[in-house]
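Undergrad: heads up, no residue letters with this:
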């Protein structure tokens, strides 16, 4: 069955379930959209746990509004409309969900609430996912956070999902002129935040890591396991951007400052000199999971996850996350 026919059948089945108050059938129909709606909420919010909560809120709203769906638009469009407005309502109540100025002059802003997105929770069917690698990478998600909420919604719906302007206007209760104006301003901000990146996110994009990326991740892990400071430093671009989240004030923008900070924090000294690493991916990006064993402990314990953006064989951005409080990453607690 082709996608268009499936969407039509979903809409008809949804209406039938709504009219009969068949909660089980309703859940079966809407559940197949969960993963893509959660990705959509994540782009809006940059936080995996918030995205989970808002996806659930979306389904609660969908159930309460079920009789208002008449099939004039596809069920998917209607669900995205509800999810987008749920995110906007959330952002309107949370003053802590905006980027804050970095302590380092000239370093821009930090997004303390940023969380990695586990690849295993992405939609399984690439035709259904509306996920291009560039639009799920951390730099993109962070750049989106610098847009005001409604401008953010316009940008995601128009330039990521490819909705026409009248459809976006209807979803957000705006005029087409307002949508066009908001999109123009959003694109300017995104170009400023993502210099040198391609800006046509609706064209096909690879999901696979390159051999070069895999090689750099392996070298990064080997350097930790060997306590090889020179080898680790050689992997970094001089203009490395490093942050350790959710800790504020950790952002640095040179490799030297990053390495100095790691050394002052005890890297490769007693208690931080026995590592095991596992390669993985999050946000469709290469990453290394670090496990640390301290003296007198028999096991290596989950420590953090380092997400890497690699340019020309060297690490240009390194975002570290405390992995111990994120069971949804699906990482074993010990090795």
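TA: Looks like it arrived, so ask away. If you're wondering where the values come from, they're calculated on a predicted model, not measured in any experiment. Numbering: from 1, shown residues only.
Undergrad: alpha carbons only for contacts and neighbour counts from here, please
TA: OK.
Undergrad: so who does the spatially closest residue to residue 236 that is not a sequence neighbour touch?
TA: Leaving aside its chain neighbours, residue 236 sits nearest to residue 315 (4.8 Å; criterion: Cα to Cα, 6 or more residues apart in numbering). Each residue near residue 315 by Cα atoms under 8 Å, 6 or more residues apart in numbering is listed here: 216, 235, 236, 237, 240, 308, 309.
Undergrad: try it again with 6 Å
TA: By Cα atoms under 6 Å, 6 or more residues apart in numbering, the residues touching residue 315 are 235, 236, 237, 309.
Undergrad: likewise for residue 254?
TA: Shown in contact with residue 254 (Cα under 6 Å, 6+ apart): 238, 239, 240.
Undergrad: doesn't the second one fall inside a strand?
TA: Yes: in this structure, residue 239 lies within a strand as judged by DSSP: H, G, I helix; E, B strand; the rest coil.
Undergrad: please compare the first structure with the one that follows:
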């Protein structure tokens, strides 16, 4: 966006709404990059069309953002996780052919979508599993569910935004709730000692120590491949037989989707972003995005040179 338009964002009071709008668009689209594009397009449209005499700014921005998202969702494919695309792999199975970025629910930095004053309420609604579940809903049902159940808009406010009736909104919400798959609850607070042990074990490639931090039913996936594993034993078998390809890695802490996350550096270069979900004090799921292009989005350097050493 040109500098004069960025200045206009502030002059028109758009900027305080950026994080909330980005979170809304992310839940709708399943991609942090696309969500930010949608918000920028929303602001451009608002600059051209918003008139204070026609109503309050926030509903106007959400109306525009909804229309932008619905336009972007006209394609036939939806974003998903590996578990939605293929059965669990057997240890020793080939990774297969990588799928394009457009097929995956992508991670998003907490700072871009979460309000620090409302973390406990909102972070469960940006978890990868929840966002992937939303992608199963038709786009307008998705919008209704997010507006009503996540953002707590009233049925009347939602109907006004979507240009429909309260009865239609209530019907869409009922159908969306019934169709939304259940997702497991994760720990709201994660033990820092667990994360320290994970970093130490990972950087030493200590398979026994790593596996000891997993739940028995833990899941491990590695986009852009549909290959994924379920269960501590399968993960242990693959890690033990892989020849330590990630030995000597460095991990740098960050946050994604309301969860702990790590930038992984291999041979000093950005390699993968690891998003971790914790349940009952153990790791329930880890998703390793083999996409160094995510590092700038998370404010992570592309090289580990100059980063502080850990004790791993």
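TA: Yep, it's here. Computed from a prediction, not measured in an experiment: that's the story for all the values here.
Undergrad: return the residue of structure 2 aligned against the residue nearest to residue 236 of structure 1.
TA: The equivalent of residue 315 of structure 1 in structure 2 is residue 283 (alignment by TM-score structural alignment).
Undergrad: can you tell me the helix or strand for that match?
TA: In the assignment (DSSP states H and E), residue 283 of structure 2 maps to strand 282-289.
Undergrad: returning to that earlier point: now render the contacts of residue 315 of structure 1 as TSV, adding secondary structure.
TA: Listed next are the contacts of residue 315 of structure 1 as TSV, based on three-state DSSP:
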residue	secondary structure
235	coil
236	strand
237	strand
309	strand
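Undergrad: could you dump the residues you listed to JSON lines with neighbour count and distance to residue 182 of structure 1?
TA: Converted to JSON lines, those look like this (neighbours: other Cα atoms under 10 Å; distance: Cα to Cα, whole Å):
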{"residue": "235", "neighbour count": "19", "distance to residue 182 of structure 1": "40"}
{"residue": "236", "neighbour count": "24", "distance to residue 182 of structure 1": "37"}
{"residue": "237", "neighbour count": "19", "distance to residue 182 of structure 1": "35"}
{"residue": "309", "neighbour count": "21", "distance to residue 182 of structure 1": "29"}
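Undergrad: pick out whichever of those residues sits closest to residue 229 of structure 1.
TA: residue 235 (10.1 Å; Cα to Cα).
Undergrad: nearest residue to the equivalent of that closest one over in structure 2 in space, please, no chain neighbours.
TA: Correspondence of residue 235 of structure 1 to structure 2, assessed by TM-score structural alignment: residue 213. Leaving aside its sequence neighbours, residue 213 of structure 2 sits nearest to residue 282 (Cα to Cα, 6+ apart; 5.6 Å).
Undergrad: got a list of what the residue mapped onto residue 39 of structure 1 from structure 2 touches?
TA: Matched to structure 2 by TM-score structural alignment, residue 39 of structure 1 sits across from residue 23. Listed by Cα under 6 Å, 6+ apart, the contact set of residue 23 of structure 2 reads residue 113.
Undergrad: returning to what we had before: pull out the buried residues from the contacts of residue 254 of structure 1.
TA: 238, 240 (16 or more other Cα atoms under 10 Å).
Undergrad: how about the strands in structure 1?
TA: Here structure 1 has its strands, by DSSP state E, at 100-101, 109-110, 236-245, 275-282, 285-292, 301-311, 314-322.
Undergrad: could you measure from residue 273 of structure 1 over to residue 133 of structure 1?
TA: With distances taken as Cα to Cα, to the nearest Å, residue 273 of structure 1 is found 34 Å from residue 133 of structure 1.
Undergrad: burial count for the equivalent of residue 117 of structure 2 over in structure 1?
TA: When structure 1 is aligned by TM-score structural alignment, residue 117 of structure 2 is paired with residue 126. For residue 126 of structure 1, the count of nearby residues is 11 (other Cα atoms under 10 Å).
Undergrad: what's the answer for residue 119 of structure 2, then?
TA: Using other Cα under 10 Å, residue 119 of structure 2 has 13 neighbouring residues.
Undergrad: I'm done for today, thanks for sticking with me.
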